[in-house]
Every structure is written in structure tokens, then in C-alpha cells.
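Participant: okay, predicted coordinates and the sequence, questions at the end:
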Amino acid sequence: MAPHPSRDDQLFSLFDDPEGQASALYEQERDAELLDRSRAEYRRVTLDSRLMASVGDRLALTVVGVGRIEGELQRMGLGWCPVSGHAQDWIVRTPCIEVVQGASDRSIPEVARSPLHKLGVTSALRRLAESRVRCVVHLVDGGQHEAVVRRVGADFVEITTPGDEAVLIAYDAISAVQSRD
């Protein structure tokens, strides 16, 4: 025959149940608060910060006016990134990136970046102008120009076409530049 619980045991069991319920309720509230904080923090994560954490990784980018570009993300600049593909190198303007596949799960915030990451697309275009390498300038509207970058202005690039025509292209019209070395 099972022993009858004592009066003290019955009294403690009455207190144990509400204490257990309170503990469970506290855990639920804490979990909900942590989830809210996590969502609030993730709202601050930018595409650039995810790309920054992906430097050195192979990615597939879908770029406006170009389509799919696959290659290793070399580094990040302010509003652009160089991607090294199989036989070609690309300079991609990050505002023109629509889809990224293969990105790191991490994020690197802006405050953790070096001054080199603050270089604008003009630095990459100037390097092309200095090297006089043939390239294809891809436009947001899907057009393209086979050219040599000649000079780089404040908000445009001057190219020379194979027919020696000088053409000025606004940065906002450029989605990517593909090296033809």
C-alpha cells in the first residue's frame, strides 16, 4: 500500500505547481524578447555587410543588365566589388546586385571595415584607365559598350570604342565592367 502524502507534502505540491507555471511563463516571455531583439538587430544588416563577410568566397550574383556572374569575391569597396571569374574579372556596382547565392551567414558591420573598403568605384575604374585594358561596360538597361576606359570623372567614365569614338557614361547607368584581358 502506498503511503499517503503528508499534509506538508500536499501543501508544498500546491506551491510547486504555480512556481513551475511562473517559471515556464518567464521562459516564454524571455524567448519572445530574445526573438524580438534578434529581429531588430537583423533589420540593421545590409547586403554590403553580408558581402563583406563573403570576401574570398565563390558567389553567384545576378546583376541588373548582365545576368548571372560567378566567381570569387575579391574585396569590397564603397558601392562596388571586384569578382574574379573563370576567364574574366568583373567590377560590379553593388546597387545593381539583385540576387546573391553562396554568401556567408555572417555579417561584418561598417565600423569593422578598413579604410580600403571606403574606396569608391572611381578607384577601380582609374586602375582600368591606367592599364588601358579592353573591357565591356555593361549598362543597367542591358546595353553594353566594348571599350577602353580613358578617363574617370566625378560621376561618369569616359571610354573609347573600337572605332575611336569617345563616349561618356554616367556611373548610375553602369551595372558592371568586365575585363577582356
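Facilitator: Happy to help now that I have it.
Participant: hey, let's count contacts and neighbours off CA atoms from now on
Facilitator: Fine.
Participant: what residues are up against the closest residue to residue 89 other than its chain neighbours?
Facilitator: If you skip the residues right next to it in sequence, residue 89 has residue 179 as its closest partner in space, 5.3 Å away by C-alpha to C-alpha, 6 or more residues apart in numbering. Contacts were defined as C-alpha atoms under 8 Å, 6 or more residues apart in numbering; by that measure residue 179 touches 88-90, 133-136.
Participant: got another, please set it beside the one above:
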Amino acid sequence: MAWENDLFAFLEDLEQQADALYDAERAPELADRSRAEYQQVTLASRLAASAGLEVGLEVSGVGTLAGVLERVAEQWCLVRAADQDWVVTLAAIRSVSGASPRSVPEAAWSPLARLGRSSVLRRLAEAGERCVLHDTAGGRVDGVPRRVGADFVEVEVGEAGRTVLVAFATLAAVQSRD
């Protein structure tokens, strides 16, 4: 019957109009919710999604570092730049270029990403690796990390074996020397 087809077409049109109005009313709410959720995204989670990519980092006291982002943890990241490894404190990063538009929530990170800077510095101390510790003011300490305290690292400097303590609060990056 023709009148039934007309009625169903009319009702379908009304339903589509209602769906369009509903979507139009929800669009601002969804945009607000999206912005509110994005404020939960951390620099570390954006960097975690960028692992394996070539990035540029502006680091306080160091300047520009360009290289492949190898690993990311809560407090630090590892960048391989020109045959040198850099352990960079996230708090010292001023800007990042070349990062992925995505993020990886911290709940999805490996347990190794939970290791702090002190774990990395202890590994360098155990290996007796020579490195340069850069602070956020541009200072440098060239030597071998020997022991790691709660908030500092003890570095043996020079031939005489003089000891310098470097505070974590000012540590921007650690550069491999070997």
C-alpha cells in the first residue's frame, strides 16, 4: 500500500532528523570530554609512543639533541645520537620535535619503564663506564659514576680520583663517553 510506504518513509526521515539533532547536541560535549581526557596525557606517555622514532629534544643545560628515542621511563629517556647514548631527565626537556601524535598509557608500559634514574646510574657505576653528567645550568662533570645515593650520584673525576657529588635535582642528562 502506498500510504504505508509514505508513512514509513516519513517516520524514517523523522528518526534520521532526531539522530542528527542528538549528534549535534552531543558534539560539543564529546569535544569537551576529549579535551578533559587529554589533560591526563603526560610527556612520558607521548614519548613512549615515539620509541624507535627520530626525535629532537631541547634539553636545559645541554641544548639540542637529535637521535633515535630508544627507551622511555617515568623519569628519563634514552636517546641514541651519533654513536653516543644519552640518558635524559624528562624534567629537563624543554621541547620535543618529531614525536608521535599518539600516547601509550603508563598502565601499558613494561615493568622496566618503572625504573628510576638511580637504577640507570647504578648500572653505569657497576660497569665503571666513563660519562659526562650535564646539569640544567650548563655545567659538566666528566668521570666515572661510583656510587648512587638517594638524591645524588658520586662521580670519580680525573687521574687523582677526586670525588664530586652531583645532585639529581639539577641533573639534566648523562652522556656516554666510551
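Facilitator: Thanks, I have the structure now. Predicted, not measured: the structure shown is a model, and the values here were computed from it.
Participant: list the TM-score for the superposed pair.
Facilitator: Here the TM-score of the superposed chains, computed with TM-score structural alignment, normalised by the length of structure 2 as the reference length, equals 0.86; 170 aligned residues with a C-alpha RMSD of 2.2 Å.
Participant: just to confirm, what residue in structure 2 is aligned with the residue nearest to residue 89 of structure 1?
Facilitator: Across the two structures, residue 179 of structure 1 finds its equivalent in residue 176 of structure 2, going by TM-score structural alignment.
Participant: now its match: how far from residue 120 of structure 2?
Facilitator: Noted for residue 176 of structure 2: a distance of 12 Å to residue 120 of structure 2, by C-alpha to C-alpha, to the nearest Å.
Participant: swap in residue 58 of structure 2?
Facilitator: Relative to residue 120 of structure 2, residue 58 of structure 2 is positioned 21 Å away (criterion: C-alpha to C-alpha).
Participant: name the SS class of residue 96 of structure 2, please.
Facilitator: Secondary structure of residue 96 of structure 2, reduced to three states by DSSP: H, G, I helix; E, B strand; the rest coil: strand.
Participant: quick one: map it onto structure 1.
Facilitator: Using TM-score structural alignment, the partner of residue 96 of structure 2 in structure 1 is residue 100.
Participant: tally up the residues packed near its match, please.
Facilitator: Residue 100 of structure 1 has 17 neighbours, counted by other C-alpha atoms under 10 Å.
Participant: the one 4 residues further on now?
Facilitator: Using other C-alpha under 10 Å, residue 104 of structure 1 has 15 neighbouring residues.
Participant: tell me how far residue 48 of structure 2 lies from residue 102 of structure 2.
Facilitator: When C-alpha to C-alpha is the yardstick, residue 48 of structure 2 and residue 102 of structure 2 sit 9 Å from each other.
Participant: what does residue 143 of structure 2 give?
Facilitator: With the distance defined as C-alpha to C-alpha, residue 143 of structure 2 ends up 38 Å from residue 102 of structure 2.
Participant: all strands of structure 2, in order?
Facilitator: Counting by DSSP state E, residue ranges of the strands within structure 2 are 54-59, 63-72, 76-81, 84-89, 93-97, 131-135, 140-148, 152-157, 162-167, 171-176.
Participant: redo those strands as a markdown table? Include distance to residue 28 of structure 2.
Facilitator: Below are the strands of structure 2 laid out as a markdown table (distance: least, C-alpha to C-alpha, whole Å):
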| stretch | distance to residue 28 of structure 2 |
| --- | --- |
| strand 54-59 | 34 |
| strand 63-72 | 35 |
| strand 76-81 | 37 |
| strand 84-89 | 38 |
| strand 93-97 | 30 |
| strand 131-135 | 45 |
| strand 140-148 | 50 |
| strand 152-157 | 49 |
| strand 162-167 | 47 |
| strand 171-176 | 41 |
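Participant: those: which one's closest to residue 9 of structure 2?
Facilitator: Using C-alpha to C-alpha as the measure, strand 93-97 is the one of the strands of structure 2 that comes nearest residue 9 of structure 2, at 53.3 Å.
Participant: tell me which residues in stretch 94-106 of structure 1 are buried?
Facilitator: Of the residues in stretch 94-106 of structure 1, 94, 96-97, 100, 103 count as buried by neighbour count, 16 or more other C-alpha atoms under 10 Å.
Participant: appreciated, that's everything.
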